[in-house]
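Asks: Sequence first, predicted model second:
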Amino acid sequence: MHIKSQYFEDYTLGDFRETLGRTITETDFVVHAGQTGDFFPHHMDAEWCKTQPFKQRIAHGTLTFSVAIGMTATEINPEAFSKGYDRLRFIKPVHIGDTIRVKVTISEKTESKKPEFGQVNEHVEVFNQKDELVLVCDHILLANKKDK
């Protein structure tokens, strides 16, 4: 089921949307390292990584997070805005060549301190091509109410 809600009242607990896959490439690693300044060998040194437990380079956690969240941004909702993310966890490593997909589920609705808004929490799960959970977080939205 795809969410097409705009106002707080339109969000339904349990509704979800899923993305198609996106393969993480070496270019993603290099661009992200350049943008963030994180050139740690875990991400950039293939030979050094061969001596480590995972035996290959690991995607920056922030790379996986930013790509995954970008994948979910398919519709603009002018009645809601992001308040941030909570409980971000990197569950399993993502490597060059892995394909990730994202599932976003409406997990909570609460009143906001401002009566014209409601708070909506979206539980975000990122899976690799083996259907293994690699990242989780909660996205917090403030959504306008219909009856302000």
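Replies: On my side now, so go ahead.

Asks: rest of the way, CA atoms for contacts and neighbours
Replies: OK.

Asks: packing partners for the helix or strand harbouring residue 107?
Replies: Using DSSP states H and E, residue 107 sits within strand 99-111. Strand 99-111 is packed against strand 16-18, strand 22-23, helix 61-72, strand 117-127, with contacts defined by 3 or more CA pairs under 8 Å, 6 or more residues apart in numbering; DSSP states H and E.

Asks: Contacts made by stretch 56-68 with the rest, please.
Replies: 28-29, 32, 41-46, 49-50, 90, 93-96, 100-102, 126, 135 (CA atoms under 8 Å, 6 or more residues apart in numbering).

Asks: The residue lying closest to residue 13 once chain neighbours are set aside - how many residues pack around it?
Replies: Computed as CA to CA, 6 or more residues apart in numbering, the closest residue to residue 13 that is not its neighbour in sequence is residue 106, at 5.0 Å. Look at residue 106: counted by other CA atoms under 10 Å, it has 20 neighbours.

Asks: second one coming, line it up with the first:
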Amino acid sequence: MEIEQFFEDYEAGAQRKTLGRTITETDIVVHAGHTGDFFPHHMDAEFCATRPFGQRIAHGTMTFAIGVGLTATQINPRAFTYGYERLRFPNPVHIGDTIHTVVTIGNKSPDPKRKGFGQVVEVTETKKQDGNTVMYCEHILLVEMKETGA
């Protein structure tokens, strides 16, 4: 869905929640193949049975990709990604977990390098079915400002 929002239209504290997605073994295997990350914590059930989590865990990079991907239901032609900061994975994702992402508008400020643009920080938290946060990051958007004097 396309929504057209200028920098001035973003309100701190505004929030949206995505639909859920259940993580499968296929997700983990395909991600390992794409990235080359066949680390045993993701791929070796017998090894993982002896580790603290007791079972395979999803790649952090996969959790990030899917968690952020879930938010791509709103397309704003006035904004684009500048980057991500403060990326953390405080809890593991296992096969069978269902995740969703909550996006909260954090702070916003004029961009110091680009006249006519502002930075909007989306606090992005991916959670699983038990409510635990499995991924946290701050998504920085560059957003076009409204023309002055219009």
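Replies: Sure, I can see it. From a predicted model like this one, the values you see are computed outputs, not experimental measurements.

Asks: about what we covered before: looking at the helices and strands packed on strand 99-111 of structure 1, which one is packed in the most?
Replies: strand 117-127 (a mean of 23; mean count of other CA atoms under 10 Å).

Asks: wait, residue 16 of structure 2 sits on residue 100?
Replies: No - in this structure, residue 16 of structure 2 is not within contact of residue 100 by CA atoms under 8 Å, at 10.7 Å.

Asks: before we move on, back to that, right, and the residue nearest to residue 13 of structure 1 touches residue 17 too?
Replies: No - Residue 106 of structure 1 is beyond contact range of residue 17, at 9.2 Å (criterion: CA under 8 Å).

Asks: Now check residue 19 of structure 2 against structure 1: what is it aligned to?
Replies: Applying TM-score structural alignment, one finds that residue 19 of structure 2 aligns to residue 20 in structure 1.

Asks: re the thing from before, ok, average deviation of the strand holding residue 107 of structure 1 from structure 2?
Replies: Following superposition, strand 99-111 of structure 1 is found to deviate from structure 2 by 0.5 Å on average (mean CA distance after the TM-score superposition for structure 1).

Asks: just stretch 26-34 of structure 1 next, same as before
Replies: Per aligned residue, stretch 26-34 of structure 1 averages 0.3 Å (mean CA distance after the TM-score superposition for structure 1).

Asks: Mind listing what's buried along that stretch?
Replies: 28-29, 32-33 (16 or more other CA atoms under 10 Å).

Asks: wait, what's in contact with residue 129 of structure 1?
Replies: Going by CA under 8 Å, 6+ apart, the list of residues near residue 129 of structure 1 reads 98-101.

Asks: now the residues you listed in TSV, with distance to residue 81 of structure 1 and neighbour count?
Replies: Shown next, in TSV, are those (distance: CA to CA, whole Å; neighbours: other CA atoms under 10 Å):
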residue	distance to residue 81 of structure 1	neighbour count
98	30	17
99	28	18
100	25	26
101	23	22
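
Asks: In terms of distance to residue 145 of structure 1, which of the residues you listed ranks first?
Replies: Nearest to residue 145 of structure 1 among these is residue 101, at 30.7 Å by CA to CA.

Asks: quick one: contacts for that closest one?
Replies: Applying CA under 8 Å, 6+ apart, we find residue 101 of structure 1 in contact with 18-22, 68, 126-129.

Asks: And those residues, which is closest to residue 146 of structure 1?
Replies: residue 18 (26.4 Å).

Asks: My read is that that closest one contacts residue 104, right?
Replies: Yes - contact criterion CA under 8 Å: residue 18 of structure 1 and residue 104 qualify, at 6.4 Å.

Asks: Mutual contacts of these two, please.
Replies: What both residue 18 of structure 1 and residue 104 touch, as defined by CA under 8 Å, 6+ apart, is the set residue 72.

Asks: which part of structure 1 lines up with stretch 91-102 of structure 2?
Replies: The aligned range for stretch 91-102 of structure 2 is 92-103, by TM-score structural alignment.

Asks: Quick check: end-to-end length of the matching stretch?
Replies: From its first residue to its last, stretch 92-103 of structure 1 covers 16 Å (CA to CA, to the nearest Å).

Asks: and what of stretch 70-84 of structure 1?
Replies: 14 Å.
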